[in-house]
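Novice: only geometry, no sequence info:
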């Protein structure tokens, strides 16, 4: 009877032991990750429950309606200050390419009313976009070009063919995210003043739709008095329809204009 060669058995045993060790280690890591996620979930649930218990009176609709009245009284007493603060907040968010422009537009429409909010959002969003445009052009040009080189090539090629009209189309039917349009147009040869007024006109229609949607939301006082039935008003339903159909309508109009040119 021939005995097995110890030299051939050792590597096989070593590989088997390594595999078992790796499997055990992976299982341990998986269990550890599960316990960590569970601990985080319990911690968050505890924090939320504690916050709700301590502030349950503050979170009632009646209390919030009272605060809304105080906010509106403050706005009527200090109109210049409140509009300046609102302008700076919106300009900062769009200028720094932070998320939240859409909810803020809806909130401004709800709080200020249609025409005041339209003027406020139109000028502050354009100011923020131009701020991002200038920052891209003069401070972060090489970094942005190296990161978004392919997308810039597309925008630059179309801009050279169609000029400022291409920016107008992008504002009506954004093919790229809002912040990308701002920073990538900063790498083109378009003048800052042209970028400003084309952006302001191009974004006006979309801004009006979102502001109108904001004005359609009932005040907290109305919700407190009418309850849930005060939410679905005809105006709000129209606003939802506009939000859904407006991009499609604008896209068809732009396609028709481009096909004729």
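Specialist: Structure's in. What do you need? Because the structure is a prediction, the values reported are computed rather than measured. Numbers count the residues shown, from 1 in each chain.
Novice: hey, let's count contacts and neighbours off CA atoms from now on
Specialist: Fine.
Novice: does residue 223 sit in a helix, a strand or a coil?
Specialist: When classified by DSSP: H, G, I helix; E, B strand; the rest coil, residue 223 comes out as helix.
Novice: How many neighbouring residues does it have?
Specialist: 17 (other C-alpha atoms under 10 Å).
Novice: Tell me how far it lies from residue 173.
Specialist: 35 Å (C-alpha to C-alpha, to the nearest Å).
Novice: Would you indicate which residues of stretch 247-261 are buried?
Specialist: Of the residues in stretch 247-261, residue 250 count as buried by neighbour count, 16 or more other C-alpha atoms under 10 Å.
Novice: scratch that, stretch 61-77
Specialist: Within stretch 61-77, the residues that count as buried by 16+ other C-alpha under 10 Å are 61, 62, 64, 65, 68, 75.
Novice: Touching that stretch from outside, list them.
Specialist: For stretch 61-77, contacts defined as C-alpha atoms under 8 Å, 6 or more residues apart in numbering pick out 57, 58, 81, 82, 111, 219, 220, 221, 223, 224.
Novice: any idea which of those is the one closest to residue 123?
Specialist: Residue 123 has its nearest neighbour among the contacts of stretch 61-77 in residue 82, at 15.4 Å by C-alpha to C-alpha.
Novice: okay, now that closest one: neighbour count?
Specialist: Applying other C-alpha under 10 Å, I find that residue 82 has 16 neighbouring residues.
Novice: Skipping adjacent residues, who's closest to it in space?
Specialist: Leaving aside its chain neighbours, residue 82 sits nearest to residue 75 (5.7 Å; criterion: C-alpha to C-alpha, 6 or more residues apart in numbering).
Novice: Comparison target below:
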């Protein structure tokens, strides 16, 4: 019986299994890092092709009439194209979110432009989140202890509240939050919801600024200077974002205080 099993073409001996077993984990590791490699390659290609020159207020100032004429003639196609560009820019961590949001408001109006940006930013952020989690998702869980572990556990327990507040007040770069959230190992559903609802105020505010950016671009061209986002964003708007974030943080803080009081 043993000899027959050993002579079958499909039967593997114990030695063959031991030899083949290390290959599977190695392949699994490579596949885990593939999405992150694609993101980094896409970012490098974007800079290599000079996309940063097109995703700027200077380009918008030069091409604003041509872009608006194209959108007016091909509105639906332009909206889908803009959505795809925004998803790709966020997924590949290209630093152009604020400028693209202003583009959206200028080309489509604050309402439609803001809606396109909110959807595109959330989908793009979720793609980067999943790519990072596939490669490094268990990093903190298995390698940290003490205060950092408590911080990670607290973040996971109140993921929606913390992320929502961080999205409301854009203190940290958008792509940094996407990566950090993946390292803290929270669920995709919470990440998606907190991102979408958290960016809505800022998204529509920037889209509204974009709707009226034409006069700023014209003034900058006449003066021979390049328009900057700082010319549009006032200190009052920034303070409003922080105030909104502080208000949103109150329920999370109260919940933590009650939890500590109950555990004593």
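Specialist: All right, it came through fine. Everything numeric here is computed off the predicted structure, so don't read it as measured data.
Novice: so what number do they get for TM-score?
Specialist: For these two chains in superposition, a TM-score of 0.59 is obtained (TM-score structural alignment, normalised by the length of structure 1); 188 aligned residues with a C-alpha RMSD of 3.7 Å.
Novice: sorry, back to before: what residue of structure 2 takes the place of the residue nearest to residue 82 of structure 1?
Specialist: In structure 2, the residue equivalent to residue 75 of structure 1 is residue 71, according to TM-score structural alignment.
Novice: hey, where'd the helices end up in structure 1?
Specialist: 6-55, 61-77, 79-95, 101-112, 114-138, 141-147, 149-162, 164-172, 178-185, 192-215, 220-226, 234-260 (DSSP state H).
Novice: which bit of structure 2 covers the first one?
Specialist: Translated: helix 6-55 of structure 1. Taking TM-score structural alignment, helix 6-55 of structure 1 hits no residues over in structure 2.
Novice: quick one: residue 35 of structure 1 from residue 44 of structure 1, how far?
Specialist: Distance, residue 35 of structure 1 to residue 44 of structure 1, by C-alpha to C-alpha: 14 Å.
Novice: er, residue 91 of structure 1 actually
Specialist: Using C-alpha to C-alpha, one gets 33 Å for the distance from residue 91 of structure 1 to residue 44 of structure 1.
Novice: quick one: which of these two has more around it?
Specialist: Just comparing residue 91 of structure 1 and residue 44: by other C-alpha under 10 Å the higher neighbour count belongs to residue 91, 24 against 12.
Novice: any idea what that one aligns with in structure 2?
Specialist: With TM-score structural alignment as the criterion, residue 91 of structure 1 pairs with residue 87.
Novice: wait, isn't its match in contact with residue 118?
Specialist: No - in this structure, residue 87 of structure 2 is not within contact of residue 118 by C-alpha atoms under 8 Å, at 10.0 Å.
Novice: Tabulate the buried residues of stretch 61-77 of structure 1 (TSV), appending distance to residue 143 of structure 1.
Specialist: What follows is the buried residues of stretch 61-77 of structure 1, written out as TSV (distance: C-alpha to C-alpha, whole Å):
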residue	distance to residue 143 of structure 1
61	48
62	50
64	45
65	47
68	44
75	42
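Novice: Can you report how many residues lie near residue 215 of structure 2?
Specialist: 10.
Novice: For it, give its distance to residue 156 of structure 2.
Specialist: For residue 215 of structure 2 relative to residue 156 of structure 2 (C-alpha to C-alpha), the value is 45 Å.
Novice: next one: residue 106 of structure 2
Specialist: Distance from residue 106 of structure 2 to residue 156 of structure 2, by C-alpha to C-alpha: 38 Å.
Novice: cool, and residue 133 of structure 2?
Specialist: 14 Å.
Novice: For those two, indicate the residue with more neighbours.
Specialist: Between residue 133 of structure 2 and residue 156, counted using other C-alpha under 10 Å, the more crowded position is residue 133 (26 against 18).
Novice: right, and that one touches residue 182 too?
Specialist: Yes - applying C-alpha under 8 Å, one finds residue 133 of structure 2 in contact with residue 182, separated by 4.8 Å.
Novice: Skipping adjacent residues, who's closest to the counterpart of residue 190 of structure 1 in structure 2 in space?
Specialist: Aligning on TM-score structural alignment places residue 190 of structure 1 opposite residue 186 in structure 2. Spatial nearest neighbour of residue 186 of structure 2, excluding adjacent residues (C-alpha to C-alpha, 6+ apart): residue 156 at 5.6 Å.
Novice: Give me the distance between the aligned partner of the one you found in structure 1 and residue 130 of structure 1.
Specialist: Counting by TM-score structural alignment, residue 156 of structure 2 corresponds to residue 160 in structure 1. Distance of residue 160 of structure 1 to residue 130 of structure 1, computed by C-alpha to C-alpha: 20 Å.
Novice: ok, now residue 144 of structure 1?
Specialist: Distance of residue 144 of structure 1 to residue 130 of structure 1, given as C-alpha to C-alpha: 16 Å.
Novice: Which of those two has more residues huddled nearby?
Specialist: When residue 144 of structure 1 and residue 130 are compared for neighbours, residue 130 comes out ahead with 25 against 18, by other C-alpha under 10 Å.
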